[in-house]
Each structure stands twice: as C-alpha cells, then as structure tokens.
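Enquirer: return a 3D structure for these sequence lines:
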Amino acid sequence: MKKGVLLVNLGSPDSPNPKDVKKYLGEFLMDPRVIDVPKWARTLLVKGIILNTRPKQSAKAYQKIWWENGSPLIVISEELQQKVQEQVEYPVALAMRYGSMTIKKGLQELVDKGVEDVYLIPLYPQFAMATTETILVLAEEIRQQHFPNLKIESLPAFYNKPEYIKTLSESIKSHLQGKNYDHLLFSYHGVPERHIRKSDITNGHCKPSDIIDCACCKTESKAHEFCYKHQCKEVTRLVAEYLNLEEGTYSTSFQSRLGFDPWLQPYTDRTIERLGQSGIENMAIVTPAFVSDCLETLEEIAMEGEEIFHEVGGKDFTTVPCLNTDQNWVNNLVKWIEEWAKTPATI
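Expert: Next comes the predicted model:
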C-alpha cells in the first residue's frame, strides 16, 4: 500500500476581512466539540449572538498580526510541510480543520498521488476534544463518505515524547539565552472544565474538585491518555525538569476562554497581572499548546499579554516563539513518520 502523510492544524480565515472572519468563526464555533451544547442552543449562541458582535473585533486582531503573504499559521504550516517533504519519500499534504484548506482536499491530494495508507498528524502536542478529537472524527467521516478504501492511522498526542520535550526545551533555552527574567509562564489554550470530565474514559477519575486542584493529574490513571489538563501539566513538569528550573520560578496557566462557563484555571491574563503586581519585573512566556504561531500567540499573548504586564508595573516581557519550522521539530516529525512507515500496513 502506498503511504502518505497528512499534517492537520486548526485553520485560519482566508483574510482579516470581517466577512471572511465571520465565515471562519461560524464553522469553528458551530463544531459540537468546540461548543458542546445541544445544537439549538449552540445555534442561538453562535448565530444569534457571537457572529453579530465578535467578527469585527476578531478581524481587528487578525489585522494586527497578518503577514504580507497571508495568515501566519498558514504560512508557517506550509513551510513546515515543505521542510518535512524534503526529508521523507512519502507524499506530504497539509490541511486545516476549519477554513478553505479542508481535510477532504488534503486527503484528495494524497489519493490523487496513489496513496492508500495515510498517516494523519494532528499538530497538537496534547489531546483535546476541540482539537485532536474533532480532527479525527471528521477525517473518519470523510473517509467513509468519499474514500472508503483509504486506510487512516493517526499520531497519538506527543506531549511526553522525549524528543519533543528536548526540542521544546532547547528552543526555550535558545530564545531566552542572555535574557534576564524572573519567571517563566507556560500558557496553554484553555478548554471548559466539562471537556476534561467528558474526555475521562474511566468515567470517574476526574472529579469537579480535582479539576481545580489537579489532584487527579498527580494520580496515575488511564484517563491521562485523553486528559488535556494532565498533559499540559506534564509538559510543564518535564520541561522544567529538563531545564533545571527552580520551584517558584515557573508556573502554568490557560488562555482564550469564551463565555461564562468555568474554564481551566488559572487564567493567563489574570496570572500575568498577578505576577506583575507581586513584584515580578521581568517575565518570559511560552505557549506549548501550539506548534505554530497564530492569533492566540502573536496577538493575545505577545500584544495583549505584554500590555497587561506593563500596566501593572512589569518591565521586560519576553515571548518565546512556537516551534514553527525549527529544524529539530522538523526532525521529530520525520522520525515519527519513518517509524510509522516501517510498520507493515494491514487492511
């Protein structure tokens, strides 16, 4: 069976124009794994409220970070695809979960090249309903409807793979070399607390109180395979261990909450504010839930986060870029692809 690879990231509007942003947000927010409420309630919330107010605001944010050659996320992902393709003999395609670069188009590109066995790589280190799961579910739906003879396997969450931790840690070390900072904040994309409970395959390991104090994250369980918060906490722990960070000089937070339901805490914006008010003058921040810089890293963290820090008296605010097209990150992907390719295909 001829093998091929499909890299999949979140997606982006076609332009920072409010019309394109509205179309993109509509697709994104109507995903039942993003806003996981009954369809009637989701429709009322998204189409009746959010899409009447948020697109203009989001468009302004996209305009701040948009590059001459397009969306940073798309441009970086395309460069990553090209670098990986240069190092493997198998066709490598790129797709996005939302937007015009659809998973169907990505699979079609591979099928047109004769591919029968696809290695789907969600470009997210940690598993979450609203990222990895929605990609895998949609890919399987598309396979059944349009490519029934295609075989699709996927790369599991790689948050704790030693080579990934080394690559992430060395990238942080390199970008902070010579920088004077008092605290390193690991900021991850947030999800509603209920997503953690819904992803608990044991139906009992994660309890409401545990989600807040992380007691369940510290207790070994099969639930950790799909527990986003545990996986985020583990990345912080492993990187801190690799870099020999002293306790109290680093912490974990969660960004990008939406609505009024409780999301994973502590919140990044409030944490930045608290650190500045507590006397931290120089801080650095890294965003390990993302492998490519995007709106959430370039605008929400590098712009809004820095503004918050300065407003409360902070002086130096350093953002560590995502792995983007770092050669060691490319090498990680190539290694995982080669390992998969050596495994005999089964029908």
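
Enquirer: going by C-alpha atoms from here, please, whenever you check contacts or count neighbours.
Expert: OK.

Enquirer: which parts of the protein are strands?
Expert: 3-11, 92-98, 117-122, 151-154, 183-189, 250-255, 282-286, 316-319 (DSSP state E).

Enquirer: need the ones you listed in a markdown table (columns: mean neighbour count and distance to Ser199).
Expert: Converted to a markdown table, those look like this (neighbours: other Cα atoms under 10 Å; distance: least, Cα to Cα, whole Å):
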| stretch | mean neighbour count | distance to Ser199 |
| --- | --- | --- |
| strand 3-11 | 24 | 20 |
| strand 92-98 | 24 | 20 |
| strand 117-122 | 23 | 17 |
| strand 151-154 | 16 | 18 |
| strand 183-189 | 23 | 16 |
| strand 250-255 | 21 | 18 |
| strand 282-286 | 23 | 25 |
| strand 316-319 | 20 | 31 |
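
Enquirer: if you count neighbours, what's buried in stretch 334-347?
Expert: 334, 337, 340-341 (16 or more other Cα atoms under 10 Å).

Enquirer: of these, which belong to helices?
Expert: Those of the buried residues of stretch 334-347 mapping onto helices are 334, 337, 340-341, per DSSP state H.

Enquirer: ok, which of the strands of the chain comes nearest Leu168?
Expert: Closest of those to Leu168 is strand 282-286, at 9.7 Å (criterion: Cα to Cα).

Enquirer: one more to put side by side:
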Amino acid sequence: MKGVLLVNLGSPDAPTPEAVKPYLDEFLMDKYVIDVPYLLRAFLVRGIILRKRPEESAHAYQKIWWKEGSPLIVLSERMHKKVQPLVNVPVGLAMRYGSMTIEKGLQDLYDQGVTEVMLFPLYPQYAMASTLTIEALADEIRKKKFPDMKIMNFPAFYNKPDYINVLSNSIKEHLKGFEYDKLVFSYHGIPERHVRKTDKTKSHRKFVTNKMCCEAGTPAAEFCYRTHCYETTRLVVEQLGIPENKYCQTFQSRLAGDKWLEPYTDVEIDNMPAKGIKKIAVVTPAFVTDCLETLEEIAMRAKEDFQAKGGEDFLAIPCLNDDDAWCELVGNWINDWSKK
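Expert: You can find the predicted model right below:
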C-alpha cells in the first residue's frame, strides 16, 4: 500500500525561551545545517549561540504567533487537510525539527498498512540544509524502525511548469492594485560551501552575482540550490512579463562568520530608498508556507527598516500556504505517483 509523508521545517511548541532552546538545539546541531565537526558544532551552538539566541528567537516568535499556535504548523495542517480528500492514498504530515517528528509520521502511515512512502519535502529548491537533511533522517529511521518500508523521494519542483504557473498566479493576484518600483525575490540563504558540497559532479562553476552558476538542465545543476533559485525567478518573471529593471533576487537569513549566498536581502532592501526605489513588493519562493523567516524577518523587520530609510510602500506577498490551486497541484502530483 502506498502513502505520502509531507515534511516541513518545524517549529517550537511555544514562543518561549524554554520551548525555543531545545528546538534550536536540534536544528543547529544538525550536521547538514552547521556542517562542521561535532565538537566544533557543539561548541558553537551550545557554548555560544544558545546562550542568547533562544530569548531573541522567542521574542520574534511572539510577534507572529497565532491563537491556534505556530503559523507554520497551522498552515501546514490546513494544507494537509485540503490535500487528503483529493487523493486515494494516506497522507501524513511531519516536521524535520520539533515534536511533530518524521518518525511519528512514518509510524502513523505504517499503522495504516503503508509499505511504500513518497517522502515529500515541502521545499521547491533542493538544499543540503532542507531537502537533504529530511531525506537522510527519513532513511535512517526507516532502516532502524521500518526495514520493510520503501521510501522514494519527491524531487525538487522549482522548475515544474505547473508549480511555476501556481506560484506566478499567486504573485500576480497579490500584486493587483499595487504599483511597485521593484519586486524582490528573496530566497533563504545558505553558506556557499553547501552548494559545492551537494554537487555530485564536482564541476561547479564560480559564483557570479545575479547569474546562475550552473546551466539549467545540466548534471551540476540537479542539486544546485543557487541555480534552482535563479531558475525559479527566471521562469516566474518570464511568465508574468516583468521587465528586467523591475525585479531583483536576494538571499536572507545568514549567520555571521561564513560566506553566504549574495546579495543579501536586508542590505539590498535597506539601500533601495536612497536609489529612488520607494515602493517594493517581496516574495519568498524558497518557502511554500509562511513562517518566522517570512512573517517576522520580511513582513515586519524588513518593512520597518525599509520605511526607516525612506521607503514608502512595502508589500509582503504571502507564501502559497493552503491556497486551493497549490493544494490541488500537490494532490495531482500524489495521484500521478500513486497510479504508477
């Protein structure tokens, strides 16, 4: 029997330092997130970062927390509830970090008689710190707990025409009536070395600002997060007919001490008012679900900084969340797989 496990990032159970600290510990101690030797990672995370970050992050979570709970969890659950009736196989929902574990998700499917699982990371672009860590943990759990279960990984869907169509239509709908000087495509940032580490061909090109580092469709591009991001932007811009001078692409959420993908969202947005760019819209296509990075970092903090520098109008375009067209598309992908 076939089944599907949708997997998103995760969230602390409450917007408090006490709940945020173990969540951050699990997240930052992941070797696919901070990819340094264990002892150094433990020193950085538990000896330095977790001394102040839980309180700071808790404050940020408090700003976006809903009565129902974490927006990312609530929105993921809403999506899950819409997708399940559209398909003929069991669909589970899990998180890479936090209490809604992948093990619980696989166990629930196993209890329903599922022996073949399509693992569906809810990330359009492939990255070591998102897609790969989900796939690796799921395989580790399968070997230990469900040796007879077969797992196949749903591939990155950043360039699938039907996904681009849904994403483009969503952006177009939210832009109605909003006159913008610049549309900012802000993707989650990762260290540059992550891109090179996932290149199985060892033929990765040099990073050139505002250009793809690998040619789309080549073996080197298959697992290149940076190329996936630029290709997503290119396809959306092409479909919506956005002029070159009306959009840009940036990367957000970096940590100090490493070389991360550039240009940086906060730096670019802060500099825009001085260049006469006073009205901007920001879309975050690395996420399909609104979360701390979109709701607090972009919709609140980036907006405040932009206006403090002289910006006038700022529109944060929501993620796809539980949009009917998006849920229907996921249902179609699941049905196509289940019929094979």
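
Enquirer: how close does the aligned residue in the first structure for Asp313 of the second structure get to Met283 of the first structure?
Expert: Matched by TM-score structural alignment, Asp313 of the second structure corresponds to Asp316 in the first structure. Separation of Asp316 of the first structure from Met283 of the first structure (Cα to Cα, to the nearest Å) stands at 6 Å.

Enquirer: which residues are common contacts for these two?
Expert: Listed contacts common to Asp316 of the first structure and Met283 are Tyr181; contacts here mean Cα atoms under 8 Å, 6 or more residues apart in numbering.

Enquirer: give me the nearest residue to Pro32 of the first structure, chain neighbours excluded.
Expert: Of all residues not flanking Pro32 of the first structure in the chain, Lys39 sits nearest, at 7.5 Å (Cα to Cα, 6 or more residues apart in numbering).

Enquirer: can you give me the neighbour number for the one you found?
Expert: 13 (other Cα atoms under 10 Å).

Enquirer: and it, how far is that from Lys47 of the first structure?
Expert: From Lys39 of the first structure to Lys47 of the first structure the distance is 11 Å (Cα to Cα).

Enquirer: and what of Val88 of the first structure?
Expert: On the measure of Cα to Cα, Val88 of the first structure and Lys47 of the first structure end up 43 Å apart.

Enquirer: and if you look at Val34 of the first structure?
Expert: Val34 of the first structure is 15 Å from Lys47 of the first structure, by Cα to Cα.

Enquirer: neighbour count for the two, which is higher?
Expert: Between Val34 of the first structure and Lys47, counted using other Cα under 10 Å, the more crowded position is Val34 (18 against 15).

Enquirer: how about the alignment partner in the first structure of Gly69 of the second structure: what's its closest non-neighbour residue?
Expert: Taking TM-score structural alignment, the alignment pairs Gly69 of the second structure with Gly70 from the first structure. Closest residue to Gly70 of the first structure apart from its sequence neighbours, by Cα to Cα, 6+ apart: Ser15 at 7.4 Å.

Enquirer: show me where the stretch 101-250 of the second structure has helices.
Expert: 102-111, 133-145, 161-175, 192-197, 225-240 (DSSP state H, counting those that start in this stretch).

Enquirer: returning to that earlier point: pretty sure the match of Asp313 of the second structure is touching Glu281, no?
Expert: Yes: if you go by Cα atoms under 8 Å, Asp316 of the first structure and Glu281 touch, sitting 6.5 Å apart.

Enquirer: find the nearest non-adjacent residue to Glu26 of the second structure, please.
Expert: Tyr97 (6.6 Å).

Enquirer: again, but for Asp269 of the first structure
Expert: Gly305 (6.5 Å).

Enquirer: do Leu238 of the first structure as well
Expert: In space, Leu238 of the first structure is closest to Ile165, 6.9 Å off (Cα to Cα, 6+ apart).

Enquirer: tell me how many other residues crowd that neighbour.
Expert: Neighbours of Ile165 of the first structure using other Cα under 10 Å come to 19.

Enquirer: do the one 5 residues further on as well
Expert: Other residues lying near Glu170 of the first structure total 16 when counted by other Cα under 10 Å.

Enquirer: swap in Ala136 of the second structure?
Expert: 13.

Enquirer: for Leu240 of the second structure, same thing?
Expert: Neighbours around Leu240 of the second structure, by other Cα under 10 Å: 14.

Enquirer: what's it aligned with over in the first structure?
Expert: Match for Leu240 of the second structure (TM-score structural alignment): Leu243.

Enquirer: follow-up on the earlier one: which residues touch the residue nearest to Glu26 of the second structure?
Expert: Here Tyr97 of the second structure is in contact with 9-11, 23, 26-27 (Cα under 8 Å, 6+ apart).

Enquirer: in the first structure, which of these remain in contact?
Expert: Contacts conserved in the first structure for the contacts of Tyr97 of the second structure, using both residues aligned by TM-score structural alignment, their matches' Cα atoms under 8 Å: 9-11, 23, 26-27.

Enquirer: now render the residues you listed as CSV, adding distance to Lys150 of the second structure.
Expert: Output for these, formatted as CSV (distance: Cα to Cα, whole Å):
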residue, distance to Lys150 of the second structure
Leu9, 22
Gly10, 24
Ser11, 27
Tyr23, 29
Glu26, 26
Phe27, 26
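
Enquirer: do I have it right that Ile280 of the first structure meets Asp182?
Expert: Yes: proximity of Ile280 of the first structure to Asp182 meets the contact threshold set by Cα under 8 Å, at 6.3 Å.

Enquirer: who has more neighbours out of these two?
Expert: Using other Cα under 10 Å as the criterion, Ile280 of the first structure and Asp182 rank with Ile280 on top: 20 against 16.

Enquirer: residue contacts, that one?
Expert: Neighbours of Ile280 of the first structure in contact, by Cα under 8 Å, 6+ apart: 182-183, 314.

Enquirer: let's see it at 10 Å
Expert: 181-183, 272-274, 309, 312-316 (Cα atoms under 10 Å, 6 or more residues apart in numbering).
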